[in-house]
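>>> Prediction below, plus the sequence it came from.
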Amino acid sequence: MDLNSIGNTYQNGKDILKVLSEMKSWQAGLLAAGVIAFTGANTYLIIKEDSKIDKSVYISEWQRAAQGDLKETLSKPGVAIPQSEYPVYFSEEDGTFSKFLVKPGDKVTPGTPLYEYESVNLDRDRNRIESEIEQLTNQIDSVQNHISSLNNYLSALEAEQAYTSTDAEKEEKDLSVSIHDTEKEILLQELEADLLEDERDKYEEQLDYVNEQTGVMSYLSEIEGQIVSISEDLDNPVLMIRSEAAAVKGKLDEKELQKVVQGQETAVESGTLKKDFTGRVASVQTMPETPLSTETQASYPFTVELDQAQEKLENLHPGMQLNVEITTGEAKDAVVAPSKSIMKQNDKEYVIVLNSVGKTEKREVQEGLKVKGSSEVVSGLEQQEPLMLHPKPAAEISREFFTPFTMDKFYPGALKHMTNREKLKYFLLGMFNR
């Protein structure tokens, strides 16, 4: 019995005295002696450390699991850097140079002809391009077959999960993890297929152009940007193209390096321009830019390529200070639980669920993304299930529980509507209920 219960018992005792006062003296004395003896015996059994009496568990704090989105971000300072420049070369082995098809200031896109030359072997160029297209097509087919196999495997896992017994918690947890990993792999393979198809499209454009020529070839741009210089003397590089996409540079420490990868979404803020930009991590260098030393922490450069059109970036000049927020993890429509409801024991994670039959239930779960006191629960828990906060490994399991008394459900006039017999009944229930 805890102090709160004793305090409540004391308050309720005032009403019991009224009941006793209405009885005859010998009846009241007998009842009082019985109550005292029964109370003393039960109090001893409850407090006694090695007592086998089944005690209730007091849950001081609890909260329900919910459904929601979690996003883990990393905020880093950055600086605007000059747009990347790409050199274009001409080799006399390809043929005889004819003329430039662009001039400084011109904007180009992938597939734009940059210069013409008379090919010494048109068939050789055609065969080379066709070989590239065939190789890319085979790669795409291989990736598509792999995606098809993964989808079949995913369907089998989902079907197996649908027929898995709810009592088989470990099996259901393993299935949930496998489904999650398979869905992730499918997305990566679909991205790989898209990139390969884009590359094949470029070669098909080159092949179309070659087939239209009669010995005169054009070198096609591979990027989108602006021509910044031309070498009329044909000194390599004969052309320089500046990428339209502006970039941001920042630094990571060794812990942050483990979280940031190419392709992650970013939000970039300029305090000077009062503008926000979006982009993606373009590169992460795994070699530090600082000298290797045991005395200083290494820093690893990363770059972000911005998505905005060039006209929106005109006032973003090299050297401007920016804040970069990198999305390092994201979980959508996830089961979310308070991080303080999850305990670790023997390299496993558990929660104490307050189940529908009024007992505590220790349940193994798998914790995923953790953000600001909230945790994604990948398996083992459903939304809206109530959880004990701050559980301990030695928490009582499969015991009846009770929660704090709430004043909003109590009003002073409640006792006035009870008979003396009801008051005595509830007093005894409060005293001896396990």
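Structure's in. What do you need?

>>> Please count neighbours and contacts with C-alpha atoms only from this point.
Fine.

>>> Give me the most central residue, this structure.
Closest residue to the average C-alpha location of the chain: residue 330 at 2.6 Å, with C-alpha atoms, centre = their mean.

>>> Off-centre distance for the helix or strand hosting that residue?
Mapping residue 330 onto the secondary structure by DSSP states H and E places it in strand 321-338. With C-alpha atoms, centre = their mean, to the nearest Å as the basis, strand 321-338 stands 6 Å off its chain's centre.

>>> Show me what it is packed against.
strand 66-81, strand 265-270, strand 360-371, strand 374-379 (3 or more C-alpha pairs under 8 Å, 6 or more residues apart in numbering; DSSP states H and E).

>>> okay, now the one to match up with it:
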Amino acid sequence: MSGKWKIAAVSIASIVLITVNIYLIEKKESKVERTVFVENWTKVKKDTITDTIQTKGVIKPVEEYDIYFDTKKNDFKKFLVKEGDSITAGSSLFEYTTTELDALKANLEAEKTAAEGEIAGIEEYIGKLRSYQGTLTSDPEKASIDESVEKNLNIDITTGSSDLIKSNIEQEMYKQELEKNSLNEKVKMLDAKLSSIEEQSSAIVTTSEADGVVKNINKNLNNPIISIVSTNMAIEGDFSEEEMKKAEVGMTIKASSSDSKKALKGTIGRIHSYPAEEPSLKKDNRFPFQALIEPEGEETEPLLVGSKVNLTVITNEKAGVPSVPIEAVHYQKQPHVYKLTKKGYVDKHYITKGLKAEGKQEIIKGPSVGDVILMEPNVAVKNHSYFITPIQFEKVKAATYKKFTSREKVRYLLLGILEK
């Protein structure tokens, strides 16, 4: 009899257990019905998100200068440079003769006189600035200012502080010194031309206006007869229509090349708003751009013209912003994420999205940094559901189990059976 009673007791217990489980599963709003099994989760992290354009480019000179020659009014004599020559501003390029030599000389002398007059005016103006600056320092109350100086400074001296006025004076003097240096260079160039005319009364020498390398010489005298390229290098490439919507002048670039050990840095200097080729329905439009390379000191290795580079254009970058992987964001009606709370719930939180790039989504408004977020659930999640996670056996220790009371052991065992 005892054996039959044991079998009967086990059968009754099994039926009760199964009945209770079925009831809990089928019961509306029961814990079992609303429990989510969570295997993957992440945290809202403070991160840097960078949106970029990945494209290719080629190393080319920043500028190209063309030299023209009028064969109708002048007779060409000879070239004074060869293709590949490195030249500086003022270098002689070619000689020619003209019947208008005297008129040319007079024009050059007039231009030189005008430049020297401007230099004299600038020196006088700088003298007035220095005088007023000195008076401000020694005796501000007795300082008087010339009307022309006050007008050019563009500041009300009756209300402006002496420090502000001194700062404006320093800036104005620096600006005028730059203009003076530019005019002095112009006078030197004019002197060189006049000396050439005087030394060779029958020939005129054309000089270069900038440093560079002679790229091409047209010995048939078809214009341009000489092309000069600058020694400074840039990166040229083209954007697609989609990339054009994101690209802007001034954006930071990074480039890498097999010819250079160091990464190149710089900014977008120019973007053509018209396609490189005539627009057509049969092909995609490409828009040329030029990126200026930042110099990195005298030890920078020379760049080979024509080198191919991989170019990264940084279109947007946000540092230290809350973000989650894009897989954690859901889009039923409104963008939202599921937050795992410390009390064991899965709560839906609507978010305001920010920058999205590199597999990360910025959260402008929503959960905070450190909050735990559910990653791609395998089943549909109801708001405010309970959640359970897999047992991490490597973290289960006998010492921890021994700390539970008998009541707690039974409670957690039954809870695990019912939840599962």
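Nice, thanks for sending it over. From a predicted model like this one, the values you see are computed outputs, not experimental measurements.

>>> Could you tell me the TM-score of the two chains?
The TM-score (TM-score structural alignment, normalised by the length of the second structure) is 0.60; 317 aligned residues with a C-alpha RMSD of 4.9 Å.

>>> sorry, back to before: please produce TSV containing the helices and strands packed on strand 321-338 of the first structure, extended by mean neighbour count and distance to residue 255 of the first structure.
Shown next, in TSV, are those (neighbours: other C-alpha atoms under 10 Å; distance: least, C-alpha to C-alpha, whole Å):
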stretch	mean neighbour count	distance to residue 255 of the first structure
strand 66-81	17	11
strand 265-270	20	18
strand 360-371	19	16
strand 374-379	22	20
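
>>> Provide the aligned range in the second structure for the strand holding residue 330 of the first structure.
Per TM-score structural alignment, the counterpart of strand 321-338 of the first structure in the second structure is residues 308-325.

>>> Superpose on the first structure and give me the mean offset of the matching stretch.
Superposed on the first structure, stretch 308-325 of the second structure shows a mean distance of 1.6 Å to its aligned residues (mean C-alpha distance after the TM-score superposition for the first structure).

>>> contacts for that stretch?
Contacts to stretch 308-325 of the second structure, defined as C-alpha atoms under 8 Å, 6 or more residues apart in numbering, come from residues 42-59, 246-248, 251-258, 355, 359-364, 368-369.

>>> do that again at 6 Å, thanks
Residues lying outside stretch 308-325 of the second structure but in contact with it, judged by C-alpha atoms under 6 Å, 6 or more residues apart in numbering, are 44-58, 252-257, 359-363, 369.

>>> again with stretch 189-201 of the second structure
residue 204.

>>> Enumerate every residue touching the closest residue to residue 323 of the second structure other than its chain neighbours.
Of all residues not flanking residue 323 of the second structure in the chain, residue 362 sits nearest, at 4.3 Å (C-alpha to C-alpha, 6 or more residues apart in numbering). Applying C-alpha under 6 Å, 6+ apart, we find residue 362 of the second structure in contact with 322-323, 353-355.

>>> Counterpart of residue 362 of the second structure over in the first structure?
Match for residue 362 of the second structure (TM-score structural alignment): residue 376.

>>> picking that back up, how about TSV for the helices and strands packed on strand 321-338 of the first structure, with distance to residue 126 of the first structure added?
As requested, those are exported to TSV (distance: least, C-alpha to C-alpha, whole Å):
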stretch	distance to residue 126 of the first structure
strand 66-81	39
strand 265-270	39
strand 360-371	51
strand 374-379	52
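
>>> Residue 171 of the first structure is nearest to which of the ones you listed?
In terms of C-alpha to C-alpha, the element of those nearest to residue 171 of the first structure is strand 374-379, at 10.5 Å.

>>> The stretch 1-150 of the first structure: strands as residue ranges?
57-58, 62-64, 66-81, 85-88, 95-100, 107-108, 113-119 (DSSP state E, counting those that start in this stretch).

>>> Kindly name the residues of the second structure that line up with the fifth one.
Taking TM-score structural alignment as the measure, the second structure aligns no residues with strand 95-100 of the first structure.

>>> same deal with the third one?
Strand 66-81 of the first structure lines up with residues 45-60 of the second structure when matched by TM-score structural alignment.

>>> Off-centre distance for the matching stretch?
Counting by C-alpha atoms, centre = their mean, stretch 45-60 of the second structure comes out at 8 Å from the chain centroid.

>>> That stretch vs the first structure, average offset?
Relative to the first structure, stretch 45-60 of the second structure is 1.8 Å off (mean C-alpha distance after the TM-score superposition for the first structure).

>>> now what about that stretch, what contacts it?
233-237, 305-323, 357, 369.

>>> Next one: the closest residue to residue 31 of the second structure other than its chain neighbours from residue 34 of the second structure, what distance?
Distances taken as C-alpha to C-alpha, 6+ apart place residue 386 nearest to residue 31 of the second structure, at 6.8 Å, with adjacent residues excluded. Distance, residue 386 of the second structure to residue 34 of the second structure, by C-alpha to C-alpha, to the nearest Å: 6 Å.

>>> With residue 114 of the second structure instead?
90 Å.

>>> Looking only at neighbour counts, state which of those two leads.
Higher neighbour count among residue 114 of the second structure and residue 34: residue 34, with 20 against 14, using other C-alpha atoms under 10 Å.

>>> quick revisit: by neighbour count, which bits of the strand holding residue 330 of the first structure are buried? Give me those.
Under the neighbour-count criterion of 16 or more other C-alpha atoms under 10 Å, strand 321-338 of the first structure has 321-329, 331, 334-338 buried.

>>> One more: stretch 421-434 of the first structure?
For stretch 421-434 of the first structure, burial by neighbour count (16+ other C-alpha under 10 Å) applies to 423-424, 427-428, 431, 434.

>>> before we move on, what about stretch 377-392 of the first structure?
Neighbour-count burial for stretch 377-392 of the first structure [16+ other C-alpha under 10 Å]: 377-382, 386-392.

>>> could these go into CSV alongside distance to residue 354 of the first structure?
Formatted as CSV, those follow (distance: C-alpha to C-alpha, whole Å):
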residue, distance to residue 354 of the first structure
377, 17
378, 19
379, 17
380, 14
381, 12
382, 12
386, 6
387, 6
388, 7
389, 11
390, 13
391, 12
392, 15
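
>>> Just give me the match in the second structure for residue 289 of the first structure.
Under the alignment by TM-score structural alignment, residue 289 of the first structure pairs with residue 276 in the second structure.

>>> tell me the SS of its match?
coil (DSSP: H, G, I helix; E, B strand; the rest coil).
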